[in-house]
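Let me see the structure of the following:
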Amino acid sequence: MEKLNKQMDDALNTKVAALNATDDETGDGKVDALDLKHQLDRVEAQLELQDQQNRALLRSQKRLLWAAIAIVVVLCLIMGGLLLRFNTAYNQVITTCAQVNEIAGTLQDSLAKLDTEQLDSMMQTLPDIADKLSQIDVDALNDVMAKLPATMDAVAQLQQQLNSVASFLGNVGSIFG
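Alright, predicted model coming up:
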């Protein structure tokens, strides 16, 4: 047993000596405060380097996060714009379908009210109407149709001015009357 204890003590002393040998920074054969200061300086340098690396990594991740947020915002804006366009187009299609259905209903009602003699008469005049329509200058008709809204706006403005003048004259008449 004593032999085993001696072997264990020798192994422990060898291990402590090996550790002390690697801890001897100055090479003077003993571990003292100067060796500990060198080790501390080395650890601080390693920590400072690790801190710089961590800060650079955090800056990089922060930039990537902001870029991802910007991309998501841009994509949301694009999707919102597309949704608005699709909604507008859908509403226009629904409105157009309702107008077509209304016209078809009106046409069906009109045809139902016609007697067969009137319908035959209309069908006989249809080729003459088609010939007359083929003689119409389409460009001139398109030009007139393009100018029609502006003309209607001008007529509406004139109506407003006439109403304003009539109102003014009515007020003047009530003052002197």
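
CA atoms for contacts and neighbours, from now on please.
OK.

quick one: contacts for the residue nearest in space to the middle of the chain?
In the chain, the residue lying closest to the centroid (CA atoms, centre = their mean) is L77, at 1.4 Å. For L77, the contact set (CA atoms under 8 Å, 6 or more residues apart in numbering) is empty.

who touches the helix or strand in which L12 is found?
Taking DSSP states H and E as the criterion, L12 maps to helix 2-23. Contacting residues not belonging to helix 2-23 are listed as G29, K30, V31, D35, L36 [CA under 8 Å, 6+ apart].

Mark which of the residues you listed are part of strands, please.
Secondary structure from DSSP state E places none of the contacts of helix 2-23 in strands.

any idea how far the helix holding L12 is from the chain center?
Distance of helix 2-23 from its chain centroid, counting by CA atoms, centre = their mean, to the nearest Å, is 72 Å.

out of everything not next to it in sequence, what's closest to V31?
With sequence-adjacent residues excluded and distances taken as CA to CA, 6 or more residues apart in numbering, V31 is closest to D24, at 5.2 Å.

For the one you found, give me its contacts.
Residues in contact with D24 (CA under 8 Å, 6+ apart) are K30, V31, D32, D35.

Over to G29?
Applying CA under 8 Å, 6+ apart, we find G29 in contact with A21.

how about 10 Å then?
G29 makes contacts with N20, A21, D23, as judged by CA atoms under 10 Å, 6 or more residues apart in numbering.

Now do the last one against L40, distance only.
By that I understand D23. Separation of D23 from L40 (CA to CA, to the nearest Å) stands at 11 Å.

Which one's more surrounded, the two?
When D23 and L40 are compared for neighbours, D23 comes out ahead with 18 against 12, by other CA atoms under 10 Å.

Another sequence for comparison is provided below:
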Amino acid sequence: MENINEKMDAQLRTRVDELTRANDENQDGRLDAADLKAQLNRIEAQLELQDQQNRGIIANQHKRMILSVVLVAVILVVLAFFGWRINVAYNNVMAACDRVNALADTVQTSLDTLDQSQLDDMMQDLPEITEQLKKIDVDALNKVLTELPALMNTVSSLQSQVESITNWFNGLGSVFGR
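Sure thing, here's the model as predicted:
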């Protein structure tokens, strides 16, 4: 047993010597205050470096958090805008549907007031009217519609001249008729 104790003591001394050599900062063969001061300086430098790294990480996380908040806010604004536009479009569609329904009611009311025989007569005449409409020259019709206001002005002018001549003859007839 003593042999085992001696062996363990030798291993312990070897291990302490290894630790001493590893902790001997100034390589003078012994562990002293200068070695501890050097180790403390190295540990402080490592802590300072780690502190700078941690501050950089925190700054990056802060920037990412702000960017995320801004991005979420932008997305919410865009979604709100699209929601508003969809609501406006929906209201416009509903208003158009209401107008179409009102027109359909008006047409239905008009059809309900028609006598069935009149409606049948109109339906019988519809193919004939359609055929006549197909024969109309659209360009000529557009030309006539374009020149119609000038023609109406000319007719109105002629009508006023005819009235003036008629009034003159009436005045002349009343002078000779006395």
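
Need the TM-score from the superposition.
Here the superposed chains carry a TM-score of 0.68, computed using TM-score structural alignment, normalised by the length of the first structure; 136 aligned residues with a CA RMSD of 2.6 Å.

if we can go back for a sec, quick one: the contacts of G29 of the first structure as CSV, columns for distance to N5 of the first structure too.
Below are those laid out as CSV (distance: CA to CA, whole Å):
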residue, distance to N5 of the first structure
N20, 22
A21, 24
D23, 26
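
so how far is M122 of the second structure from E128 of the second structure?
E128 of the second structure is 10 Å from M122 of the second structure, by CA to CA.

And the longest helix belonging to the first structure, how far out from the chain middle?
Identified as the longest helix of the first structure according to DSSP state H is helix 33-113. Centre-to-centre, helix 33-113 of the first structure and its host chain are 7 Å apart (CA atoms, centre = their mean).

and that helix with helix 2-23, angle?
Angle, helix 33-113 of the first structure to helix 2-23, by axes from the mean of the first three to the mean of the last three CA atoms, to 10 degrees: 70 degrees.

give me the stretch of the second structure that helix 33-113 of the first structure matches.
Using TM-score structural alignment, helix 33-113 of the first structure lines up with residues 33-113 of the second structure.

Same check on stretch 152-160 of the first structure?
Counting by TM-score structural alignment, stretch 152-160 of the first structure sits on no residues of the second structure.

which residues sit against that stretch?
Residues contacting stretch 152-160 of the first structure (CA under 10 Å, 6+ apart): L148, P149, A150, T151, Q161, L162, N163, S164, V165, A166.

Let's have those residues in a markdown table, adding distance to L107 of the first structure, neighbour count and secondary structure.
Listed next are the contacts of stretch 152-160 of the first structure as a markdown table, based on distance: CA to CA, whole Å; neighbours: other CA atoms under 10 Å; DSSP: H, G, I helix; E, B strand; the rest coil:
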| residue | distance to L107 of the first structure | neighbour count | secondary structure |
| --- | --- | --- | --- |
| L148 | 26 | 12 | helix |
| P149 | 26 | 11 | helix |
| A150 | 30 | 11 | helix |
| T151 | 30 | 13 | helix |
| Q161 | 39 | 12 | helix |
| L162 | 38 | 12 | helix |
| N163 | 38 | 12 | helix |
| S164 | 41 | 12 | helix |
| V165 | 43 | 12 | helix |
| A166 | 42 | 12 | helix |
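
and those residues as a markdown table, adding distance to N142 of the first structure?
Below are those laid out as a markdown table (distance: CA to CA, whole Å):
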| residue | distance to N142 of the first structure |
| --- | --- |
| L148 | 10 |
| P149 | 12 |
| A150 | 14 |
| T151 | 14 |
| Q161 | 29 |
| L162 | 30 |
| N163 | 32 |
| S164 | 34 |
| V165 | 35 |
| A166 | 36 |
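
now, which of the residues you listed sits nearest L111 of the first structure?
Closest to L111 of the first structure out of the contacts of stretch 152-160 of the first structure is L148 (30.4 Å), distances taken as CA to CA.

Enumerate every residue touching that closest one.
Here L148 of the first structure is in contact with N142, A154 (criterion: CA under 10 Å, 6+ apart).
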